[in-house]
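Asks: based on what follows, work out the 3D shape:
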Amino acid sequence: MKIGLYFGSFNPIHVGHLVIANHFAEYSDLDQVWFVVTPHNPFKNKSSLLDNYQRLEMVYRATKDYTKLQPSDIEFKLPQPNYTINTLVHLEEKYPNYEFCLIMGEDNLKHFHKWKNAEVILQNHHIYVYPRVPKIRVETKFDDHEKVHFIDAPVMEISSTFIRNAIKEGKNVQPMLPQHVWEYLDEMNFYR
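Replies: Model (predicted):
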């Protein structure tokens, strides 16, 4: 089974995340996409980041109706601060029959060479890249790499930061969130 790993804080998960993940699950050779909820980095200011398990709960609620989309708390169990290479090694040991690939926006690919063990990651894993800005390609040193695949996914101009700020301002952001996530945020009074 080929699994795409979609890393993020998902604070909160929104319809843009779901559209991108579902696009990869339906229009690439990936069998599933796992939303890897990244834990709070203990060395960074927490600011408006919700608790790890509250964000995981939102991802669970957002993906429960999609068989090809799954939440993952794998990084919660790893020592912090964590690096992607450690997560990949851990997943390979836990699921030896699965092939793991990374999903990232092209803005992240631009800085990928600075990641810990970036070359090792590329030797052992494929990277699936989605566009961030319409009609503007970000040139990177990995553009022609055989393991880097550019997928023509929809450009989603929704951000979790925008949603958090809008909620704080009392705006209605319900259309930007999966219904189950909106209900949870509203019930828990998050971001107000």
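Asks: C-alpha only now, for contacts and for neighbours.
Replies: Fine.
Asks: could you say which helix or strand contains residue 143?
Replies: Using DSSP states H and E, residue 143 falls within no helix or strand.
Asks: scratch that, residue 57 is what I was asking about
Replies: helix 52-63.
Asks: and that helix, what does it pack onto?
Replies: Judged by 3 or more Cα pairs under 8 Å, 6 or more residues apart in numbering; DSSP states H and E, the packing partners of helix 52-63 are strand 32-37, strand 69-72, helix 179-188.
Asks: and this one, please, so the two structures can be compared:
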Amino acid sequence: MKVGLYFGTFNPIHAGHLIIANHMAEYSDLDQVWLVVTPHNPHKKKSTLLDDHHRLQMVFLATENYTKLKPSDIEFRLPQPNYTVHTLAHLQEKFPTYEFSLIMGEDNLNSLHKWKNYEVIIQNHDIYVYPRLNSGETDPELMTHARIKHINAPILELSSTFIRDSIKEGKNVRPLLPGNVWEYVEHNLFYTK
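Replies: Sure thing, here's the model as predicted:
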């Protein structure tokens, strides 16, 4: 089974995340996409990041009607701070018959060379890349690397920061969130302060 890992804080998960994840599941050779909720780094100021379990619950709610999309809390149980290379090694050990790949925007591909042991990642895992506006210059060697799979997904410029700021300002962002996620956010009064 080929599984794409889509990492994020998902604070909150929004329509853009779902569109990208579903596009990868439907229009690539991936069998499933796991939305991996990144835990709160205990060494960083909390700021607007909701507790891990609330963000995981929102991802669960958002994906419950998609058979190929799965929420994942795998990083919650790994030592912090955690690195993608460690998560991949842990998953490969736990699911030896699965083939894990990364899903990222072009903007993240541009900074891949700064990741811990990125050479190990790119040597052992495919990376599915979706387009972003203003993603900057990508290393030509990375653009043509055999492990990099460019997927012509919709270009979406929607951010969780924009949604949080809009909620704080009293704006109606209901169309930007899956319905049950909107209800969860509204019920819990998230991002209002």
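Asks: any idea how far the residue lying closest to residue 180 of structure 1 once chain neighbours are set aside lies from residue 174 of structure 1?
Replies: Leaving aside its sequence neighbours, residue 180 of structure 1 sits nearest to residue 61 (Cα to Cα, 6 or more residues apart in numbering; 5.6 Å). According to Cα to Cα, to the nearest Å, residue 61 of structure 1 and residue 174 of structure 1 sit 15 Å apart.
Asks: who has more neighbours out of the two?
Replies: For residue 61 of structure 1 versus residue 174, neighbours defined as other Cα atoms under 10 Å are more numerous around residue 61 (19 against 16).
Asks: so that one is in contact with residue 181, correct?
Replies: Yes: if you go by Cα atoms under 8 Å, residue 61 of structure 1 and residue 181 touch, sitting 6.1 Å apart.
Asks: what's the helix or strand for the residue lying farthest from the centre of structure 1?
Replies: No residue in structure 1 sits farther from the centre than residue 170, which is 26.5 Å out by Cα atoms, centre = their mean. Applying DSSP H and E as the criterion places residue 170 of structure 1 outside every helix and strand.
Asks: helices of structure 1, residue ranges please.
Replies: 15-27, 52-63, 84-94, 106-110, 118-124, 160-168, 179-188 (DSSP state H).
Asks: relative to residue 133 of structure 1, which of the ones you listed is closest?
Replies: Closest approach to residue 133 of structure 1 among those is made by helix 106-110 (8.9 Å; Cα to Cα).
Asks: what residues of that closest one count as buried?
Replies: Residues of helix 106-110 of structure 1 classed as buried by neighbour count (16 or more other Cα atoms under 10 Å): 106-109.
Asks: can you put those in CSV and add distance to residue 13 of structure 1?
Replies: Converted to CSV, these look like this (distance: Cα to Cα, whole Å):
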residue, distance to residue 13 of structure 1
106, 19
107, 19
108, 18
109, 21
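Asks: tell me, how many residues neighbour residue 32 of structure 1?
Replies: Using other Cα under 10 Å, residue 32 of structure 1 is surrounded by 22 other residues.
Asks: sorry, back to before: any common contacting residues for residue 61 and residue 181 of structure 1?
Replies: Overlap of the contact sets of residue 61 of structure 1 and residue 181 (by Cα atoms under 8 Å, 6 or more residues apart in numbering) is empty.
Asks: and stretch 108-120 of structure 2, how far apart are its ends?
Replies: 17 Å.
Asks: then stretch 68-87 of structure 2?
Replies: Its start and end residues considered, stretch 68-87 of structure 2 measures 21 Å (Cα to Cα).
Asks: before we move on, what about stretch 60-74 of structure 1?
Replies: Length of stretch 60-74 of structure 1, first residue to last, Cα to Cα: 14 Å.
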